[in-house]
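J.: generate a structure from the sequence data that follows.
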Amino acid sequence: MRSFLTPRRLAATLLLLVLMLLGIAAQQFRLFERGLFVLQEWRHAAEWKDRSIWLPDFRVSIEAKPIEGLTDDVSALTYDPDRHSLFTVTNQRPELIELSLDGHLIRRIPLVGFGDPEAIEYISKGIYVITDEREQRLIKVRVDENTTSIDASQSQQLSLAIGLSGNKGFEGLAYDPAGQRLFVAKERDPVRIYEIHGFPHTRPDKPFAVHVVDDPKRDARLFVRDLSSLQYDDRSGHLLALSDESRLVLELNADGRPISSLSLLRGMHGLQRGVPQAEGVAMDNEGNLYLVSEPNLFYVFRKQARD
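T.: Got it, this is the predicted structure:
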């Protein structure tokens, strides 16, 4: 009896299987959408370059500098324009960490009553918001020169039960001071960027009212596998979204559409090695980008002058 699986049929079956697996991988990693975006980024460069952050123009100036003095990994990053320094958090032994703009440890402040701090955002002079990822808490804290510890129980808090998924909760924060909007990134399953109005509560003479804006259709256009950190740029009104798993920083315009990107892979933007696990991104008043990655590595990207 003739064998059903002839060499030709076997080769065709294997080829079909390989194509199916490639298709699944492309869908999983959003390769089709990412490829289309690269084409659109190139086509619309002239339109956006002068009215956006425009990430393709950035090159690394400090690469993978170890943050000395820390044993726990840092997560998230925010720039303090009053102190001209950076703040981050650790979550194994919860601490608030202040860093210089060249990645040196300035001070560390214990966080009491914080289960899993994952993000921190500067709001105004001495005021910050910290997220507790697992419990989906937003915690308003105060920090000054004399602060030696911060107790969550003594701080204003907001708990949100939005798409609870264990360790895939609130991973990034950004703040729009003019619009008084707090952007909150849900890490994945699914990726989301929420806009929260009314927190932190800064007007004691007004009632405490919170409004949450969710736009799943907008967020579906984000072809990243996760979100690790956010940064709002008040000059352009654009948002930076950092994805560790996609090794990418995306610039989103006011409508939430990706318009430019910064790849964190080896050989891109002057990187000698790829960024291993990006956890936080921040931007200073001069437009310089700062990034932290596990295991406690510090990066600076600066915009290059055009020819």
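J.: contacts, neighbours, all on C-alpha from now
T.: Noted.
J.: quick one: contacts for residue 169?
T.: Contacts for residue 169 (Cα atoms under 8 Å, 6 or more residues apart in numbering) come out as 133, 134, 136, 186, 187, 188.
J.: one more time with 7 Å
T.: Under the criterion of Cα atoms under 7 Å, 6 or more residues apart in numbering, the neighbours of residue 169 are 133, 134, 136, 186, 187.
J.: can you tell me how far the nearest residue to the fourth one once chain neighbours are set aside is from residue 179?
T.: Meaning residue 186. Once flanking residues are discounted, residue 186 sits nearest to residue 170: 4.6 Å by Cα to Cα, 6 or more residues apart in numbering. Remark: distance between residue 170 and residue 179 (Cα to Cα, to the nearest Å) = 21 Å.
J.: these two: who's more crowded?
T.: Just comparing residue 170 and residue 179: by other Cα atoms under 10 Å the higher neighbour count belongs to residue 170, 31 against 9.
J.: wait, isn't the more buried one in contact with residue 190?
T.: No. In this structure, residue 170 is not within contact of residue 190 by Cα atoms under 7 Å, at 11.6 Å.
J.: if we can go back for a sec, mind listing which of the contacts of residue 169 are in strands?
T.: By the criterion of DSSP state E, membership of the contacts of residue 169 in strands covers residue 186.
J.: leaving out chain neighbours, which residue sits closest to residue 119?
T.: Excluding its sequence neighbours, the residue lying closest to residue 119 (Cα to Cα, 6+ apart) is residue 76, at 4.8 Å.
J.: so who does that neighbour touch?
T.: For residue 76, the contact set (Cα under 7 Å, 6+ apart) comprises 88, 89, 118, 119, 120, 172, 229, 279, 280, 281.
J.: next one: residue 230
T.: Residues counted as contacts of residue 230 (Cα under 7 Å, 6+ apart) are 172, 173, 174, 239, 240, 241, 242, 281.
J.: quick one: the fifth one and residue 231 touch, right?
T.: Translated: residue 240. Yes. When contacts are counted by Cα under 7 Å, residue 240 is listed as touching residue 231 (4.9 Å).
J.: against residue 252, how distant is the spatially most central residue of the chain?
T.: Nearest to the mean C-alpha position of the chain, counting by Cα atoms, centre = their mean, stands residue 229 at 1.6 Å. As judged by Cα to Cα, residue 229 and residue 252 stand 13 Å apart.
J.: before we move on, what about residue 56?
T.: In this view, residue 56 and residue 252 are 14 Å apart by Cα to Cα.
J.: quick one: which of those two has more around it?
T.: Neighbours per residue, other Cα under 10 Å: of residue 56 and residue 252, the larger number sits with residue 252, 21 against 18.
J.: next up, for comparison:
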Amino acid sequence: MTENRVFSSKAEISRCFCKLRRLAFTASLVAAAFLPWTDFAHADNPGLTLIASFKVADKSEGFSEPSGLSLSNAEGFLWSVSDAEPGLHLLGTDGVLGNSFKLPSLAGSDLEGVASRKDGSVLVLQETDRSILVVHPTDPIQLTTIPLTSLKGYSDAAELLVGNPLNKGPEGITVDPDTGRVFVVIEGQPRLLLVLSPELTDIEEIIPLDREAGFMSDRVGDDELDLSGLAWSRSSRSLWIVSDKSRQIFVYNPKSKSVKSISLTFTEDGKQKEVKHPEGIALDETRGLLYILTDDAKKSRLYVFNIPKF
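T.: Below you'll find the predicted structure:
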């Protein structure tokens, strides 16, 4: 399978006209990095400070149902996938779609989370098949499928997930670049965090993300609370887990088992707004930036916020 470089006429034109836009936006991000983090009156449930937002949906490129987000090894770009068709997409931090890599049909179309690794490979979650795709975006493209059921220790997770609906599977994935450990969240009943070995051979730990662990919301009941994406914070050694229905981010420390929350609300043009249908989250701690990707049909957006400080 060869790399499929997808540049529609729209993308080509956009690339020409967006050079100045990208330079201006990059300058704004650098400037934002030196802004002081907002001090909140309460350590729990701060709001967000919006820097920018961009429309990202592009049906012609198979990017109509964005899902999952991760910083890529290429500066200024993020990795994402789409439920629409099996493909891995490079998305500019200014919302402009770059290269797209078509995946073999065996990868399936129910792609959810995405995570970049130091070696250049990208991990992609396939929800229906309960598997992790290890993708090397090279020419030709290389892909390995690792079913969660093949991992040592999965039987313990299976006992907990025996009644889990098919559409309540693995939704988010991220990597701790310092240890290589991989984190996977399962949004269903029950909600679980799986901690995998760097080699993707073992499940080292299974952590219920239940109400007793601090995963709760005033907006929805426990059965409705979902988890749609996650990112790893190197500075705080914590997971940032975004929830669509509760419209919040859970900041979870897997070592201390402590959790705090951030409301997905912000002020724009003097009006209080919410981030609707969040599906992906990424952290750029070098620049102090938080990215949220939404799946909202033609209204799908990439939001850029300052990382709030607890």
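J.: where does the TM-score land?
T.: After superposition, the two chains reach a TM-score (TM-score structural alignment, normalised by the length of structure 1) of 0.70; 242 aligned residues with a Cα RMSD of 2.9 Å.
J.: so residue 48 of structure 1 sits in a helix?
T.: Yes. Residue state for residue 48 of structure 1 (DSSP: H, G, I helix; E, B strand; the rest coil) corresponds to a helix.
J.: what's the neighbour count on it?
T.: Using other Cα under 10 Å, the number of residues around residue 48 of structure 1 comes to 14.
J.: what do you get for residue 13 of structure 2?
T.: 11.
J.: show residues contacting the helix or strand hosting it.
T.: Taking DSSP states H and E as the definition, one finds residue 13 of structure 2 inside helix 9-17. Applying Cα under 7 Å, 6+ apart, helix 9-17 of structure 2 turns out to have no external contacts.
J.: check stretch 23-35 of structure 2 too.
T.: For stretch 23-35 of structure 2, contacts defined as Cα under 7 Å, 6+ apart pick out 94, 287, 288.
J.: tell me, how many residues neighbour the first one?
T.: Put plainly, it is residue 94 of structure 2. When neighbours are counted by other Cα under 10 Å, residue 94 of structure 2 comes out with 24.
J.: with the last one instead?
T.: The local packing count at residue 288 of structure 2 equals 20, with neighbours defined by other Cα under 10 Å.
J.: surely it is in contact with residue 306?
T.: Yes. Applying Cα under 7 Å as the test, residue 288 of structure 2 and residue 306 come out as touching, 5.9 Å apart.
J.: please report how far whatever residue of structure 2 lines up with residue 60 of structure 1 lies from residue 98 of structure 2.
T.: Taking TM-score structural alignment, residue 60 of structure 1 has residue 50 as its aligned residue in structure 2. In this structure, residue 50 of structure 2 and residue 98 of structure 2 are separated by 24 Å, where distance is defined by Cα to Cα.
J.: swap in residue 194 of structure 2?
T.: Residue 194 of structure 2 is 32 Å from residue 98 of structure 2, where distance means Cα to Cα.
J.: with adjacent residues omitted, what lies nearest to residue 261 of structure 1?
T.: Counting by Cα to Cα, 6+ apart, residue 250 is the residue found nearest to residue 261 of structure 1 once chain neighbours are left out, at 4.5 Å.
J.: just checking, that neighbour is part of a strand?
T.: Yes. Assessed by three-state DSSP, residue 250 of structure 1 belongs to a strand.
J.: burial count for it?
T.: Around residue 250 of structure 1 there are 23 other residues, counting by other Cα under 10 Å.
J.: ok, residue 9 of structure 1 next?
T.: Other residues close to residue 9 of structure 1 by other Cα under 10 Å number 11.
J.: the host helix or strand of it corresponds to what range in structure 2?
T.: Residue 9 of structure 1 belongs to helix 7-28 when elements are defined using DSSP H and E. The alignment of helix 7-28 of structure 1 onto structure 2 (TM-score structural alignment) covers no residues at all.
J.: quick one: distance of that helix to the chain centre.
T.: 35 Å (Cα atoms, centre = their mean, to the nearest Å).
J.: try stretch 182-189 of structure 1
T.: The offset between the C-alpha centroid of stretch 182-189 of structure 1 and the centroid of the whole chain comes to 9 Å, using Cα atoms, centre = their mean.
J.: buried residues in that stretch?
T.: 182, 183, 184, 185, 186, 187, 188 (16 or more other Cα atoms under 10 Å).
J.: could you do stretch 45-63 of structure 1 as well?
T.: Residues of stretch 45-63 of structure 1 classed as buried by neighbour count (16+ other Cα under 10 Å): 52, 53, 54, 55, 56, 57, 58, 59, 60, 62, 63.
J.: can I get the residues you listed in CSV including secondary structure and distance to residue 84 of structure 1?
T.: CSV is the format used below for those (DSSP: H, G, I helix; E, B strand; the rest coil; distance: Cα to Cα, whole Å):
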residue, secondary structure, distance to residue 84 of structure 1
52, coil, 23
53, coil, 20
54, coil, 23
55, helix, 22
56, helix, 25
57, helix, 24
58, strand, 21
59, strand, 21
60, strand, 20
62, strand, 18
63, strand, 20
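J.: from those residues, which is closest to residue 224 of structure 1?
T.: residue 55 (16.4 Å; Cα to Cα).
J.: grab the nearest non-local neighbour of residue 131 of structure 1.
T.: residue 138 (4.7 Å).
J.: all helices for the stretch 201-307 of structure 1, in order.
T.: In chain order, the stretch 201-307 of structure 1 shows helices spanning 216-219, with DSSP state H, counting those that start in this stretch as the criterion.
J.: mind checking how far residue 225 of structure 1 is from residue 107 of structure 1?
T.: The value you get for residue 225 of structure 1 to residue 107 of structure 1, if Cα to Cα is used, is 33 Å.
J.: so the two - more neighbours on which side?
T.: Neighbours were counted for residue 225 of structure 1 and for residue 107 using other Cα under 10 Å; residue 225 has more, 18 against 14.
J.: please tell me how far residue 131 of structure 1 sits from residue 15 of structure 1.
T.: Computed with Cα to Cα, the distance linking residue 131 of structure 1 and residue 15 of structure 1 is 48 Å.
J.: tell me which of the two has more neighbours.
T.: Using other Cα under 10 Å, the more surrounded residue of residue 131 of structure 1 and residue 15 is residue 131, with 29 against 12.
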